[in-house]
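>>> Got a predicted structure plus its sequence, pasted below:
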Amino acid sequence: MVFRIIFNFLSRFANSEHMIQKLSESYPIRRSAQIMAYFYHRTKGTIESDSFKEKLPPLNNRLLTFKNRFMNEFRQEMQNAKNKIKR
């Protein structure tokens, strides 16, 4: 009941054109939009350049190594747990 009242109250303000305009002019919203635009353009440029493709194979190898080590350790611990239960 209380959550419904709060939700209705917030939804009325969220749909208000005046409130949206006021929020869009606030510093935190403008700054977060600037940061998002910066990261968007930065990653877009990185993906389009060839430097991203050169860095991909070493990263891929590291991820595969991590996955293999994790799976081996997991299997080993599961086996140890099974052996402990059997005793």
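Done, it's in.
>>> Going by C-alpha atoms from here, please, whenever you check contacts or count neighbours.
Noted.
>>> tell me what the longest helix that the chain contains is packed against?
As assigned by DSSP state H, the longest helix anywhere in the chain is helix 51-86. Contacts defined by 3 or more Cα pairs under 8 Å, 6 or more residues apart in numbering; DSSP states H and E place helix 51-86 against no helix or strand at all.
>>> for comparison:
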Amino acid sequence: MVLRLLLKYLVNNEQLVHRLSQSYPVRRAAQLAVLFYMRSKHMMQEKGMDGTLTPEQFKALIRNFQHNLQKELKDAHEKFKSRKF
């Protein structure tokens, strides 16, 4: 109950939402989500698929997404660690 109220407050806090949206990790996550969507859409169009995936194809897409996400997070972490403050 308390957690729900806290989350509701944080989501409705316009300044906090704006600051988070300008942060590198959130921007990068949004970029990766769009990239994943566009790549999967393009792959499906190349293969002439109508938008339905077999369970094996879905698992392969998720596996690739997880691999790319982990790689990008690792790269971002390395860039962050190498910054001098």
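Looks like it came in fine. No experiment lies behind these values; they were computed from the predicted model shown.
>>> Please state their TM-score.
Taking TM-score structural alignment, normalised by the length of structure 2 as the basis, the two superposed chains have a TM-score of 0.51; 53 aligned residues with a Cα RMSD of 2.8 Å.
>>> now the longest helix of structure 1, how far from the chain's geometric center?
22 Å (Cα atoms, centre = their mean, to the nearest Å).
>>> Then stretch 21-41 of structure 2?
Here stretch 21-41 of structure 2 is found 5 Å from its chain centre; the criterion is Cα atoms, centre = their mean.
>>> Could you tell me where it falls in structure 1?
Under the alignment (TM-score structural alignment), stretch 21-41 of structure 2 falls on residues 24-44 in structure 1.
>>> Can you give me the buried ones in the host helix or strand of N64 of structure 2?
Per DSSP states H and E: N64 of structure 2 is located in helix 55-82. Residues of helix 55-82 of structure 2 classed as buried by neighbour count (16 or more other Cα atoms under 10 Å): 61, 65, 69.
>>> between these, which is closest to A29 of structure 2?
Comparing these against A29 of structure 2 with Cα to Cα picks out L69 as the nearest, at 8.5 Å.
>>> At the geometric centre of structure 2, which residue do we find?
Nearest to the mean C-alpha position of structure 2, by Cα atoms, centre = their mean, lies A29 at 3.6 Å.
>>> Can you name the residues that contact that one?
Going by Cα atoms under 8 Å, 6 or more residues apart in numbering, A29 of structure 2 touches no other residue.
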